[in-house]
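> no FASTA, just this:
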């Protein structure tokens, strides 16, 4: 058996996530209790009484705290990955699982990342739209034609027939219109706070590059597949440069999943609220078995299945 851990990205968060894990597992409790942030990660994750969980600067550290906590539980149970990857902010959880970041470092870095992403998007008339039922080559053509109106590109290559475009609102709307003419089944505007994974996030990439100069990066103990590559890093790639690039360029999740299959992975454990990535895996490489871990019951079922 060859196992990959795949970490969820922003969008699947919800109040109450991790509450039962916190009550049950000391490994999970230690991660959340140790989170040194300017807000209470437990209150926002469990109750969200102020209604801020969906704001990027809160979402990102809460999601990574959850993911890191689950990783600690699984490691304690003797379940360790052969490969790791994550969608967008999930890449930081993957790097933590691989030994590049310690748990609190991963949480504090994504807290910073969330803030600079929100700042980069402030005041920019922008949007993101999911495009269903169109192949990537045609959508790339639509974006190229619409780019006369502003920045627009494919931000997420999720799985066959499911892509996301982002950029300036006018250009995104035009690309979606062209996509429908080219045969897209559906174009759905997404409720997001910024044009993530597009060149409009370059200020966030620049801020991250500066931040990383003061960070210590550990040696990678497990191979990580990177968003902006869709594969493992090459000999000339550095992790800080890849993370700087990641925030402002496309996420190649479909390519990542296909690469995991090439590497012989037969089991993927999705870590994070929801089962979005498991859905991508089923549509891309249905031969790979998937498990999604969000609750105590999920942990117990996974331990039973893998042992």
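Perfect, thanks for sending it. Keep in mind it's a predicted model, so treat the numbers as computed, not measured.
> Please count neighbours and contacts with C-alpha atoms only from this point.
Noted.
> what sits against the residue nearest to the spatial centre of the chain?
Residue closest to the mean C-alpha point of the chain, counted by CA atoms, centre = their mean, is residue 87 at 2.5 Å. Going by CA atoms under 8 Å, 6 or more residues apart in numbering, residue 87 touches 6-9, 227, 251, 253.
> Turn these into TSV, columns for secondary structure, neighbour count and distance to residue 103.
Converted to TSV, the contacts of residue 87 look like this (DSSP: H, G, I helix; E, B strand; the rest coil; neighbours: other CA atoms under 10 Å; distance: CA to CA, whole Å):
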residue	secondary structure	neighbour count	distance to residue 103
6	strand	28	17
7	strand	28	14
8	coil	30	16
9	coil	24	17
227	coil	30	20
251	strand	27	23
253	helix	28	24
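> possible to save those as a markdown table with distance to residue 184?
Below are these laid out as a markdown table (distance: CA to CA, whole Å):
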| residue | distance to residue 184 |
| --- | --- |
| 6 | 28 |
| 7 | 28 |
| 8 | 26 |
| 9 | 25 |
| 227 | 25 |
| 251 | 20 |
| 253 | 20 |
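> Just the helices from this structure, written as ranges.
For the chain, applying DSSP state H gives helices covering 19-24, 26-33, 41-46, 56-76, 90-97, 103-121, 136-146, 169-181, 202-212, 239-246, 253-262, 276-284, 296-306.
> Residue 255 and residue 230 touch, don't they?
Yes. Taking contacts as CA atoms under 8 Å, residue 255 lies within contact range of residue 230: 4.9 Å.
> Let me know the outermost residue of the chain.
The C-alpha centroid of the chain is most remote from residue 181, which lies 30.3 Å away (CA atoms, centre = their mean).
> Skip the chain neighbours and tell me the closest residue to residue 288.
In this structure, residue 288 finds its nearest non-sequential neighbour in residue 266, 4.8 Å apart by CA to CA, 6 or more residues apart in numbering.
> In this structure residue 251 contacts residue 231, no?
No. At 11.0 Å, residue 251 does not count as touching residue 231 under the criterion of CA under 8 Å.
> Near residue 190, how many other residues are there?
Counted with other CA atoms under 10 Å, the neighbours of residue 190 add up to 13.
> put this beside the first:
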């Protein structure tokens, strides 16, 4: 079975999407529609912007979404997923790709999500840190013992877990994790504590937008970050999308479940190859590839 997977924040690069724009009339039309919906020229920032431009949450999230979704659309009939999944933001790309959301609504929600997360980041100084070389259970235990807010945020693959929380708690946790034998506990250059309780204001804002958006029955199941199991019901998809902002991204568990349900080939659609690397670490026997365009 072919699983299509969609990357999240961090996969952006300067010039992303320009090849699609120049080669495919459908891509050009979708990019122009995006400029109108967003009310600024995201194509200028994607094609010619600086790395700093692309790091802004309000640019990064719609840019990665656009690259992934447009790529899936220009693949035409060769895009035949048996199942889909997306890492954090990538979940929105996956939901447009499998027909649960239309393109315009998906882009609007991604932009609202980005703006809401940006606002939540400004309320309290917060950050994230990558922890390498420790069992998840040890990281969870240490986080639970630290005063303040610090929680597991991204279960990326065995031995790689990202934690999220307020700055002091993250710094304290990093020290404890190094003492416990972590190979690295490195604070990341991010705007705030994504996938933690500090995103609650963003979750509330996005919940209203998601509830007012029409979701369809998808063409195939999505393995969402929160439950990690196959989901087809539009109402359940909505609830999981809302929960995702303050809950951890369980990528390891999602991939394990997809393999258990028959996935043999994982095709990454969008910028970069980060997810292929994670899949290989989660299930070394899996075949991975980047989406191929005609």
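Nice, I can see it. As the structure is a computational prediction, the values presented were derived from the model and not from experiment.
> what's the matching residue for the residue farthest from the centre of structure 1 over in structure 2?
Under the alignment (TM-score structural alignment), residue 181 of structure 1 pairs with residue 179 of structure 2.
> Residue 134 of structure 2 versus its match, what's the distance?
11 Å (CA to CA, to the nearest Å).
> Kindly report the same for residue 228 of structure 2.
Counting by CA to CA - residue 228 of structure 2 and residue 134 of structure 2 are separated by 22 Å.
> what's the most buried one of the helices of structure 1?
helix 90-97 (a mean of 28; mean count of other CA atoms under 10 Å).
> That one relative to helix 56-76, how many degrees between them?
Orientation check (axes from the mean of the first three to the mean of the last three CA atoms, to 10 degrees): helix 90-97 of structure 1 against helix 56-76 gives 30 degrees.
> Can you list the helices and strands that helix 90-97 of structure 1 packs against?
If you count contacts as 3 or more CA pairs under 8 Å, 6 or more residues apart in numbering; DSSP states H and E, helix 90-97 of structure 1 packs onto strand 3-7, helix 56-76, strand 83-86, helix 103-121.
> Make TSV out of those and add distance to residue 282 of structure 1.
Converted to TSV, these look like this (distance: least, CA to CA, whole Å):
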stretch	distance to residue 282 of structure 1
strand 3-7	13
helix 56-76	21
strand 83-86	16
helix 103-121	28
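> Verify the stated contact: residue 98 of structure 2 with residue 220.
Yes. Taking contacts as CA under 8 Å, residue 98 of structure 2 lies within contact range of residue 220: 6.2 Å.
> any idea what residue 203 of structure 1 aligns with in structure 2?
In structure 2, residue 203 of structure 1 lines up with residue 201, judged by TM-score structural alignment.
> which one is that match nearest to, not counting chain neighbours?
Of all residues not flanking residue 201 of structure 2 in the chain, residue 120 sits nearest, at 6.0 Å (CA to CA, 6+ apart).
> Could you check how far the one you found is from residue 151 of structure 2?
17 Å.
> How about residue 27 of structure 2?
Taking CA to CA as the measure, residue 27 of structure 2 falls 39 Å from residue 151 of structure 2.
> same thing with residue 181 of structure 2?
18 Å.
> Check residue 63 of structure 2 too.
28 Å.
> can you check residue 70 of structure 2 too?
Per CA to CA, residue 70 of structure 2 is found 34 Å from residue 151 of structure 2.
> do residue 260 of structure 2 as well
Residue 260 of structure 2 sits at a distance of 27 Å from residue 151 of structure 2 (criterion: CA to CA).
> Residue 115 of structure 2 too?
Taking CA to CA, one finds residue 115 of structure 2 at 23 Å from residue 151 of structure 2.
> cool, residue 124 of structure 2 as well?
Distance from residue 124 of structure 2 to residue 151 of structure 2, counting by CA to CA: 16 Å.
> Looking at those two, which one has more neighbours?
Under the criterion of other CA under 10 Å, the comparison of residue 124 of structure 2 against residue 151 puts residue 151 first, with 28 against 14.
> Now do the same for the more buried one: its match in structure 1.
So residue 151 of structure 2 corresponds to residue 153, using TM-score structural alignment.
> can you pull the contacts of its match?
140, 143-144, 165-167, 198.
> Repeat the analysis, applying 7 Å as the threshold.
143, 165-167, 198 (CA atoms under 7 Å, 6 or more residues apart in numbering).
> Of those, which qualify as buried by neighbour count?
143, 165-167, 198 (16 or more other CA atoms under 10 Å).
> Now render those residues as JSON lines, adding distance to residue 83 of structure 1.
Below are these laid out as JSON lines (distance: CA to CA, whole Å):
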{"residue": "143", "distance to residue 83 of structure 1": "33"}
{"residue": "165", "distance to residue 83 of structure 1": "28"}
{"residue": "166", "distance to residue 83 of structure 1": "29"}
{"residue": "167", "distance to residue 83 of structure 1": "32"}
{"residue": "198", "distance to residue 83 of structure 1": "27"}
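> Just give me the closest of these to residue 111 of structure 1.
residue 198 (19.8 Å; CA to CA).
> Could you report the distance from the closest one to residue 7 of structure 1?
Plainly put, residue 198 of structure 1 is 21 Å away from residue 7 of structure 1 if you go by CA to CA.
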